[in-house]
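sequence below, structure please.
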Amino acid sequence: MTAPYSSDEREKVVSKLPPALRQELKVRAAQLSVDIKDAVTEGIQAWRSTAEPLATVDTSGGTPFSTYIPTAVNAGFKADCTSRGLSYTQGIAQAIRLWLDTHPYSTNLRQKRPTGARRIIMGNQKGGVGKSTTAAGAAEALAEMGYRVCVVDFDAQCHLTQQLGLEMIGIDEPSIAKHMLGEAKGELVDLLVPIEAEAFGGRLFVLPGCKDAFLLDAKLATTRHVRVKETALEKALEPIEQDFDYIIIDCPPSLGYTMDTAIYYARTRDGEEAGTSGILIPVQAEDSSADAFDMLYDQIQDLVNDLDIDIALLGFIVNLYDARRGYVATSSLQNWKEIGDPPVVAVIPQMKDQLEAVRLKQPLLAYAPTCEQASAMRTIARSIA
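Presented below is the predicted three-dimensional model:
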């Protein structure tokens, strides 16, 4: 159906929205894979065609909000606001409220899949590129969308665990590493910790890290409990797979056996649609990230060839991007984009919100749900949802 306006002729509009309404709009748009500008435009059109007066939205405490609306639609909308005796801010708020009310989103997404939970690993041989923050942020965004998600801290440095304010597993206690090696007592599910934030609706869990993962490479090479090294992580996580829609692995900056188990875990299983599971690669807009990706790519190809499996490269996440760094940053970003396959699925700006969330030991999407970095995390989630 052709829209009754030219989508190319848009103008920037600025208004104010209460933070809760703005967050709800961002979340719902992400859930439904709709651009915010299109959601607002649809809401305005529905508002204009509604004859009955709509409930007043409390806009007190509103913060600046801007988007782009087709010029013709905005002109008519302004006229209608005047004729109804409403401010433009109230009209926008009512239109957004109307769109939200007429575009519900079911959070009952649990469907047991014969191939198990979708498995996403965050991998790059280089440290400090943001694997932990992007793993946590993508998991938070997926949980926000209604999926049940488990994010596994698979790095002995335990950054993800600490960033979320959780306790690391004790060196002598059961851990993911001990379960992989057949040395753990009890059930893996007992190690999961829920993230208590209203936005995640009890759907987000973390398997905390333990420093015993430093020993994993050496033990995988010698243990008698693991017949095939590459399957160790899969065997350990198998008991919880049907409890989740997604399992996200925060990988170590390593090219050893530990990383082999993670890459193998993300392979396309028999009967699984290509691209359903796979690897996201956090990078930065500088040369050392490219060198690290080359090494990771070689490791992936070795496993693909040796084990006759398919590994989907789902995309690059360019993290901590700051165009003010000039040519180094902008040219490097362009180089990532020019690769094309895999694509750049998100560019995360370097801003204070993530640093503050980490400092306060809070999930980013709970601490600053409307910030640009939170929006980028939702973009990542949409790319794999």
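
contacts and neighbour counts: CA atoms only from here.
OK.

the stretch 1-150 of the chain: strands as residue ranges?
10-17, 63-70, 118-122, 149-153 (DSSP state E, counting those that start in this stretch).

deepest-packed of those, please.
strand 149-153 (a mean of 27; mean count of other CA atoms under 10 Å).

second chain to compare with the first, below:
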Amino acid sequence: MTAPYSPGDREKVVSKLPSALRRELKVRAAQLGVDIKDAVTEGLSAWRDAGERPMVDTSGGGPFSTYIPTGLYAAFKDDCKSRGVSFAQGLAQAVRLWVDTHPATRRSPRPTGARRIVIGNQKGGVGKTSVAAGVAEALAEMGHRACVIDFDPQCHLSKQLGIPPIEIDQPSLAKHMLGEATDPLRNLLVPIEDGCFGGRLFVLPGCKDAFLLDAKLATSRHVRVKETALEKALEPLEQTFDYIVIDCPPSLGYSMDTALYYARTREGEEAGTSGIFIPVLAEDSSADAFDMLDEQIQDLSDDMDIDIEYLGFVVNMYDSRRGFVATSSLNAWKEIGDPDVVAVIHDQSEQRKAVRVKQPLLVYAPESEQAEAMRTIALRIAA
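Prediction:
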């Protein structure tokens, strides 16, 4: 029998876990909305009651720490000793047991369609593309069906993932928005084939014809209400996916208006369900850019009588070694309060290396600090 313990009295446990098992634990806990420390606590308790368990290959284990109840910790160490296994082996068996006995639940399509997440800031170079891709990857890893839209005519997202942009004379998202394409939009989707995404992650590649989208929207007779053009084009995808994530161009034009309108809170939809994340840098030019974006959002909201939810700032490529400018700017973003800073992504090499080899970040460096930041944002979205 498991010895009694107080859940509120916890102590830190430091050990090692195989990287694949550590990642599986994090993903499954996120899928089920369970805190890591609670998942490990349940696993240790179940392991003690289950008796002998199959050995787990712990070679190549990486650092792992969490907090478990003090009474359970002491009893677990005694059980490891009596069974003749190391603490690391016992912990690995307990985590394996918890993962195996807590399968991910199968998700049904949302009755109101996909939640719509816009990643936008008209300032270039703030990491919109890396955040859009990483968040979509993290949502798919958690078990959600996610589609990330390359809405930027520069097509950085497509290229970074090794997907050829759509040729300018072929059907594209822009052509669907303008009523110039007849083939189903879903025919343009490209799956990201990696086991951790489970067939749940798709990309709608970009096309250079989006450079002309603002001008064509302004003169198109097909599009009566310009702001609705993106919504009408993407509507066929909304029952297929749980989340549609849009990597926006660095623009204040009509194309950005269509993305903002698409992310509005719809009638009957809970506030915060959809909206915009704003990647920024810890420097003054990002603050100036946000002021202009904020003005555009407020003008569109007033003109169309809609609500557009600010889901938060993502402070990207942060490096405290840059001194006062970086640290004081980060504090300034945090002091805004509403929207709040959802994640601070440090300036490290993993993202750049992933781009270089044209792999998703969560495939190339799943244990990196940047990958964890993407999961933090995804958890905020899915909460």
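
looking at the strands of the stretch 1-150 of the first structure, spot the one closest to residue 380 of the first structure.
strand 118-122 (11.4 Å; CA to CA).

identify each buried residue in the longest helix seen in the first structure, please.
As assigned by DSSP state H, the longest helix anywhere in the first structure is helix 287-307. Neighbour-count burial for helix 287-307 of the first structure, counted by 16 or more other CA atoms under 10 Å, picks out 289, 290, 292, 293, 296, 299, 300, 301, 303, 304.

which residues make contact with whichever helix or strand comes after that helix from outside it?
Per DSSP states H and E, helix 287-307 of the first structure leads on to strand 313-321 as the next helix or strand towards the C-terminus. Strand 313-321 of the first structure has contacts (CA atoms under 8 Å, 6 or more residues apart in numbering) with 129-130, 275, 278-285, 329, 333, 336, 341-351, 380, 384.

those in helices, which ones?
Mapping the contacts of strand 313-321 of the first structure onto helices (DSSP H) picks out 329, 333, 336, 380, 384.

residues in contact with residue 223 of the first structure?
residue 181.

counterpart of it over in the second structure?
Using TM-score structural alignment, the equivalent of residue 223 of the first structure in the second structure is residue 220.

which residue of the second structure lies farthest from its centroid?
Farthest-out residue of the second structure from its mean C-alpha position, per CA atoms, centre = their mean: residue 82, at 43.0 Å.

got a list of what the spatially most central residue of the first structure touches?
In the first structure, the C-alpha nearest the mean C-alpha coordinate belongs to residue 138, at 1.7 Å (CA atoms, centre = their mean). Contact partners of residue 138 of the first structure, counting by CA under 8 Å, 6+ apart, are 377, 378, 380, 381.

pull the number of nearby residues for the second one.
Residues lying near residue 378 of the first structure (other CA atoms under 10 Å) number 27.

for the stretch 51-200 of the second structure, which segments count as helices?
With DSSP state H, counting those that start in this stretch, the ranges of helices along the stretch 51-200 of the second structure come out as 70-83, 87-100, 128-141, 156-160, 173-177.

other residues contacting the last one?
What that stands for is helix 173-177 of the second structure. Contacts of helix 173-177 of the second structure (CA under 8 Å, 6+ apart): 151, 181-182, 185, 206-207, 209-210, 213, 223, 229-230, 232-233.

what of the second one?
Residues from elsewhere that reach helix 87-100 of the second structure (CA under 8 Å, 6+ apart): 15-18, 21, 24-25, 28, 39-40, 42-44, 46-47, 53-56, 58, 77, 80.

so what corresponds to residue 248 of the first structure in the second structure?
So, by TM-score structural alignment, residue 248 of the first structure is matched to residue 245.

nope, residue 118 of the first structure is what I meant
Counting by TM-score structural alignment, residue 118 of the first structure lines up with residue 115 in the second structure.
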